[in-house]
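S.K.: no sequence for this one, just the structure:
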């Protein structure tokens, strides 16, 4: 190092053939190196810092540097301007894992869709690519989609009553449980997105946003051309993260949902509300608190807006002592949902 430099110098790591290292190969940082004679009036100091695992940080009076990390999915699916900086997440200490004990996740089945309430609604309400509501419980309008109105036949909206019911559930999650909910994550189906947006309006401080993850797609619905974030804005739904498109079917899709749900738990901090379709709901709850199943057997009937609040224990998930009352409405009025049935006997 030159004697005249007075700024912070980062010395590169020695190569494999460099024999000037100490015995254990982990040279300690050298600090406060005088570059002039001791006691000289113009004495200057330089700092040498080897950035290696285990080294202590450079002095607080000098600027520090560490690399930035980005999600691979963001790099692939997003513009550079929209990439999410996750440096803080990557550098979290291992002790943060223990802080997850007591964490809550509310798994919610989406509200009643038009296909469930009115099985023939599309042929009744759509003619010549024009939609007309025929019931007060029908949506007043249907915004255009990139694939045309025919997409609503396989990816329907929720009913007007269902939208109101979703807000009631959101209020119950916020007030009756006394739990602070930090994020609302939704499957990409329109019914799930609308349900999640209505719940988020009542439960989180970030009322205008939900997170959509296409990997939580309910495979029982068949192939769907999901609405884009721009199209969802026509429903007053604003998406934080870009969806990731996935197109699996069958048993591999069951494993995919379970695997991706594990990633959702790690990606989002705090207490989560996750809104999914009935088959994904059943698969997730079975994985977290139920008995293991090698193959997908006939699932129990999951009524609209079924909600289970799970709590992280030291070793596994369990039912939280804070649950909301069941919500029975329309076609699900006679269905009793009991999450206790998921426990192994």
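M.R.: Okay, I see it. What you are looking at is a predicted structure, and each value in this text was computed from that prediction instead of being measured.
S.K.: rest of the way, CA atoms for contacts and neighbours
M.R.: Noted.
S.K.: And what about residue 318, helix, strand or coil?
M.R.: The three-state assignment at residue 318 reads strand, by DSSP: H, G, I helix; E, B strand; the rest coil.
S.K.: Would you map the strands across the stretch 51-200 of the chain?
M.R.: Along the stretch 51-200 of the chain, the segments classed as strands by DSSP state E, counting those that start in this stretch run 104-109, 126-127, 130-131, 183-186.
S.K.: Residue 309: which of these is closest?
M.R.: Closest approach to residue 309 among those (C-alpha to C-alpha): strand 104-109, 4.2 Å.
S.K.: what's the closest one in contact with?
M.R.: If you take C-alpha atoms under 8 Å, 6 or more residues apart in numbering as the criterion, strand 104-109 is touched by 192, 270-278, 281, 285, 302-312, 320.
S.K.: Okay, and which of the residues you listed map to strands?
M.R.: 272, 273, 274, 275, 276, 307, 308, 309, 310, 311, 312 (DSSP state E).
S.K.: and those residues, which two are the farthest apart?
M.R.: The widest separation within these (C-alpha to C-alpha) is 19.8 Å, between 276 and 312.
S.K.: who's more crowded, the two?
M.R.: Each of residue 276 and residue 312 has its neighbours counted (other C-alpha atoms under 10 Å); residue 276 has more, 29 against 18.
S.K.: can you pull the contacts of that one?
M.R.: So residue 276 contacts 107, 108, 109, 110, 186, 187, 192, 216, 217, 218 (C-alpha under 8 Å, 6+ apart).
S.K.: how about a cut-off of 10 Å?
M.R.: Residue 276 makes contact with 107-111, 185-189, 191-193, 195-196, 216-218, 282, 284, 305 under the criterion C-alpha atoms under 10 Å, 6 or more residues apart in numbering.
S.K.: Name only those of those that count as buried.
M.R.: Neighbour counting by 16 or more other C-alpha atoms under 10 Å classes 107-111, 185-189, 191-193, 195-196, 216-218, 282, 284, 305 among these as buried.
S.K.: ok, back up a step: let me have the strands of the stretch 51-200 of the chain in CSV, extended by distance to residue 32.
M.R.: What follows is these, written out as CSV (distance: least, C-alpha to C-alpha, whole Å):
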stretch, distance to residue 32
strand 104-109, 49
strand 126-127, 78
strand 130-131, 76
strand 183-186, 47
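S.K.: Below is an additional structure, to be compared with the one above:
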């Protein structure tokens, strides 16, 4: 058992601590056993544990290493760029992954949305509850994550000329919030590109009916009304049984077309896998994407962002313009527990 105070000091969960620092974990466990058997000294106070100094020294070194690792992930303000830049971001925190099966208790018998938690949206565009089950919105924290990301990008001097986004509402909301943080809400419309949708196998009930550009506009989102996507939803419906390799190729080819058809810097907002499927073909052209990606994306947190830059005619992955957004698990409070 790892001392809770130690976990708080390094900001890690017990499980992740055990995996990352097995030797220190064993030392703490031994110390815990000694503490359980502690006897009183002649003065009535506890005997000083023999390993206390060892643990204190180890913690000091560990804290320093954690801070060093954290510093290495914080981007500095970007210098004058030498080539085009493509930023690829995952959507922010989604309602269904946070609250589980949220639709049954969030809509009344008339099909009207009723907010049941402060982290749920205050309101939602009018839509069938069944569709919301398939096309979840962001939580309020998710919108904040994305806006904060945009603000950090602005502080880092990021310039965005084009925004392309998966039609999933959580992705559209993320793109809109990032743009808001960048201060470009009115001047930079979002181009909805269905080809950026995640693997179609994850939609056994069929592709959801996504909000139209007019509906998005009514919801306060600056969606490009005159944009003709390179891949339509109807095109996707013809490929519902696509293989994982076909999905990776779809995203890769689309990103190539988007870069070829535009000038300037691009922001692509999609899903967890998008971070790799839209960049791998550029920075690792000889390494085919495999199903190992399904394991790797578990480490891609909400609002993760990657950046690749064109240098001397070739693309390379470089440090993102802003730090990641990390938050802890927060159990739901029920006042009735105290009644």
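M.R.: Perfect, thanks for sending it. Being a predicted model, the structure only gives us computed values, none of them experimental.
S.K.: What TM-score do the two superposed chains give?
M.R.: Once superposed, chain against chain, the TM-score is 0.63 (TM-score structural alignment, normalised by the length of structure 2); 230 aligned residues with a C-alpha RMSD of 2.3 Å.
S.K.: re the thing from before, going by neighbour count, which of the ones in strands among the contacts of strand 104-109 of structure 1 comes out on top?
M.R.: Counting neighbours by other C-alpha under 10 Å, residue 275 leads these with 33 neighbours.
S.K.: how about residue 319 of structure 1, what's its match in structure 2?
M.R.: Counting by TM-score structural alignment, residue 319 of structure 1 corresponds to residue 317 in structure 2.
S.K.: one step back: and of the strands of the stretch 51-200 of structure 1, who's closest to residue 115 of structure 1?
M.R.: Closest approach to residue 115 of structure 1 among those (C-alpha to C-alpha): strand 126-127, 13.6 Å.
S.K.: contact partners of that closest one?
M.R.: Applying C-alpha under 10 Å, 6+ apart, the contact partners of strand 126-127 of structure 1 are 132, 133, 142, 149, 150, 153.
S.K.: and these as JSON lines, adding distance to residue 121 of structure 1 and neighbour count?
M.R.: Output for those, formatted as JSON lines (distance: C-alpha to C-alpha, whole Å; neighbours: other C-alpha atoms under 10 Å):
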{"residue": "132", "distance to residue 121 of structure 1": "10", "neighbour count": "15"}
{"residue": "133", "distance to residue 121 of structure 1": "9", "neighbour count": "15"}
{"residue": "142", "distance to residue 121 of structure 1": "13", "neighbour count": "18"}
{"residue": "149", "distance to residue 121 of structure 1": "13", "neighbour count": "20"}
{"residue": "150", "distance to residue 121 of structure 1": "12", "neighbour count": "14"}
{"residue": "153", "distance to residue 121 of structure 1": "9", "neighbour count": "17"}
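S.K.: Of all pairs in those, which one is the farthest apart?
M.R.: Largest separation among those by C-alpha to C-alpha: 133 and 150, giving 15.5 Å.
S.K.: what about residue 259 of structure 2, how many residues close to it?
M.R.: By other C-alpha under 10 Å, 16 other residues sit near residue 259 of structure 2.
S.K.: so who does it touch?
M.R.: By C-alpha under 10 Å, 6+ apart, the neighbours of residue 259 of structure 2 are 84, 85, 86, 162, 265, 266.
S.K.: Could you measure from it over to residue 67 of structure 2?
M.R.: Separation of residue 259 of structure 2 from residue 67 of structure 2 (C-alpha to C-alpha, to the nearest Å): 37 Å.
S.K.: Helices along the stretch 201-339 of structure 2, start to end?
M.R.: Secondary structure of the stretch 201-339 of structure 2 (DSSP state H, counting those that start in this stretch): helices located at 213-218, 233-237, 244-260, 274-277, 280-283, 293-296.
S.K.: quick one: buried residues of the third one?
M.R.: Buried residues in helix 244-260 of structure 2, defined by neighbour count with 16+ other C-alpha under 10 Å: 244, 247, 248, 249, 250, 251, 252, 254, 255, 258, 259.
S.K.: how about the fourth one, what's its partner in structure 1?
M.R.: Matched by TM-score structural alignment, residue 249 of structure 2 corresponds to residue 255 in structure 1.
S.K.: measure its match to residue 262 of structure 1 for me?
M.R.: Counting by C-alpha to C-alpha, the gap between residue 255 of structure 1 and residue 262 of structure 1 amounts to 11 Å.
S.K.: ok, now residue 233 of structure 1?
M.R.: Distance, residue 233 of structure 1 to residue 262 of structure 1, using C-alpha to C-alpha: 28 Å.
S.K.: now residue 214 of structure 1
M.R.: Distance of residue 214 of structure 1 to residue 262 of structure 1, computed by C-alpha to C-alpha: 14 Å.
S.K.: Could you do residue 315 of structure 1 as well?
M.R.: For residue 315 of structure 1, the distance to residue 262 of structure 1 (C-alpha to C-alpha) stands at 15 Å.
S.K.: again with residue 268 of structure 1
M.R.: 11 Å.
S.K.: so who does the residue most central in space within structure 1 touch?
M.R.: Centroid-nearest residue in structure 1, with C-alpha atoms, centre = their mean: residue 264, separated by 4.5 Å. Contact analysis of residue 264 of structure 1 by C-alpha under 10 Å, 6+ apart lists 185, 213, 215, 216, 258, 272, 274.
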